[in-house]
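Visitor: Give me a 3D structure for the following:
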Amino acid sequence: MSKVNYFTEEGLKKLKDEVKHLESVERPKISQQIAEARDKGDLSENAEYDAAKEAQGMLEAKIAKLKEQLANARIIDDSNMDTSKALILSTVKIKNVKNGAVMEYTLVAESEADLKLKKISVDSPIGKGLLGKSVGDVAPIQTPAGVMEFEVLEITR
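Guide: Sure, this is the predicted structure:
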């Protein structure tokens, strides 16, 4: 049974655009490389041909994986979600109880996680620890460095 993948509208559009790019740009490019390598003669000793065929296989596997994600995609409707608790698509401001460092993250599906954009997966240790917490709650979170405690300062959408 396939796993349901949750996306924001923006994340789903990005995934569809990536599939379209791979099918309409990258696939023809690799087909062209295979054709050029085939024109060079003996295929049994043609490293270019082997490399192009391998690249084609990896590309087709990636396209298949992305299409499976699309087939099982569901868009998250945050219009009627509880804003008093940290849920997917919540922006949560937290404070490290030990050192006082304040951070702000948006909880997103695993496929949309991007630490540079301060988007963390609900499947990550911090994401799991924050789910369901309210303002003022302290979340003990198991990290590779040991258990860390984070206080929830603010939850927004």
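Visitor: alpha carbons only for contacts and neighbour counts from here, please
Guide: Will do.
Visitor: Just give the number of residues close to Ile63.
Guide: Look at Ile63: counted by other C-alpha atoms under 10 Å, it has 19 neighbours.
Visitor: same deal with Ala52?
Guide: The number of residues packed near Ala52 is 20, by other C-alpha under 10 Å.
Visitor: After the host helix or strand of it, which helix or strand is next?
Guide: Assigned by DSSP states H and E, Ala52 belongs to helix 47-71. Remark: after helix 47-71, the chain's next helix or strand is strand 73-75, criterion DSSP H and E.
Visitor: neighbouring contacts of that next one?
Guide: Strand 73-75 has contacts (C-alpha atoms under 8 Å, 6 or more residues apart in numbering) with 4-9, 12.
Visitor: cool, stretch 104-117 as well?
Guide: For stretch 104-117, contacts defined as C-alpha under 8 Å, 6+ apart pick out 5-7, 11, 87-94, 118-123, 127.
Visitor: this one next, for a side-by-side:
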Amino acid sequence: MSKVSYYTAEGLKKLREELSYLKDVERPKASKAIGEARDKGDLSENAEYDAAKEAQGLLELRISKMEETLSNARLIDESQLDTSKALILSTVKLKNLNNGMEMKYTLVAESEANLKAAKISVNSPIGQGLLGKKVGEIAEIAVPNGILKFEILEISR
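Guide: Take a look at the predicted model:
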């Protein structure tokens, strides 16, 4: 059974663009490589042909998985989200109670996570620990290194 994934408009657009690129650019390249390898003679001893066929198979698998992801993708309507709790697309300002550091993260879908851009997945341990919390609450999150305690300072969209 496939699971539903939630995306922002930007994330869904990137996913569609990547799928389009794979179909319109990479697929013809793979077919051309197979054709060129086929023209080189005996297929039973043609490693180039075997490699091109394998690359095409992997490409088709990737396209298939991406199409399945897109078919189960749902666009998040930000206007319907509760701003009093940390939910997907919330920007949460936290204070680490262990060391006093303050940080700000945006909770996003797994496919849009990017730590350098301060976007963490709602499926990550920290993301899961923050979901549903309100300003002033303490989130205790179990990570491989122990338990982290974060105070929720601010939630915005």
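Visitor: Work out the TM-score between the chains.
Guide: Once superposed, chain against chain, the TM-score is 0.97 (TM-score structural alignment, normalised by the length of structure 1); 157 aligned residues with a C-alpha RMSD of 0.9 Å.
Visitor: Would you mind writing the ChimeraX command to select the buried ones in the contacts of strand 73-75 of structure 1?
Guide: The following ChimeraX line selects those of the contacts of strand 73-75 of structure 1 that are buried, judged by 16 or more other C-alpha atoms under 10 Å:
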select :5,6,7,8,12
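Visitor: Can you give me the stretch of structure 2 that the helix holding Ala52 of structure 1 aligns onto?
Guide: Alignment of helix 47-71 of structure 1 against structure 2: residues 47-71, by TM-score structural alignment.
Visitor: Mind reading off the mean deviation between the matching stretch and structure 1?
Guide: Superposing on structure 1 and averaging over aligned pairs (mean C-alpha distance after the TM-score superposition for structure 1), stretch 47-71 of structure 2 comes out at 0.7 Å.
Visitor: Show me the longest strand that occurs in structure 1.
Guide: Secondary structure of structure 1 read by DSSP state E shows that its longest strand is strand 146-156.
Visitor: Report the buried residues of it.
Guide: Buried residues in strand 146-156 of structure 1, counted by 16+ other C-alpha under 10 Å: 148-155.
Visitor: Can you redo those residues as TSV, where the extra columns are distance to Leu70 of structure 1?
Guide: What follows is those, written out as TSV (distance: C-alpha to C-alpha, whole Å):
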residue	distance to Leu70 of structure 1
Met148	36
Glu149	36
Phe150	34
Glu151	36
Val152	33
Leu153	35
Glu154	33
Ile155	30
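Visitor: now, which of those residues sits nearest Asp17 of structure 1?
Guide: Ile155 (31.1 Å; C-alpha to C-alpha).
Visitor: distance of the residue mapped onto Ala9 of structure 2 from structure 1 from Gln142 of structure 1?
Guide: Under the alignment (TM-score structural alignment), Ala9 of structure 2 maps onto Glu9 of structure 1. Counting by C-alpha to C-alpha, to the nearest Å, the gap from Glu9 of structure 1 to Gln142 of structure 1 is 31 Å.
Visitor: just Leu117 of structure 1 next, same as before
Guide: Separation of Leu117 of structure 1 from Gln142 of structure 1 (C-alpha to C-alpha) stands at 23 Å.
Visitor: what about the two, which has more around it?
Guide: Just comparing Leu117 of structure 1 and Gln142: by other C-alpha under 10 Å the higher neighbour count belongs to Gln142, 14 against 9.
Visitor: For the more buried one, give me its contacts.
Guide: Counting by C-alpha under 8 Å, 6+ apart, Gln142 of structure 1 has contacts 125, 148.
Visitor: May I have the secondary structure class of it?
Guide: strand (DSSP: H, G, I helix; E, B strand; the rest coil).
Visitor: Check the contact between Asn46 of structure 1 and Ala37; I expect there is one.
Guide: Yes - taking contacts as C-alpha atoms under 8 Å, Asn46 of structure 1 lies within contact range of Ala37: 7.3 Å.
Visitor: next one: the helix holding Ala52 of structure 1 to chain centre, how far?
Guide: How far helix 47-71 of structure 1 lies from its chain's middle: 19 Å, per C-alpha atoms, centre = their mean, to the nearest Å.
Visitor: count of residues packed around Lys3 of structure 1?
Guide: Using other C-alpha under 10 Å, Lys3 of structure 1 has 9 other residues around it.
Visitor: which one is it nearest to, not counting chain neighbours?
Guide: Asn72 (6.9 Å; C-alpha to C-alpha, 6 or more residues apart in numbering).
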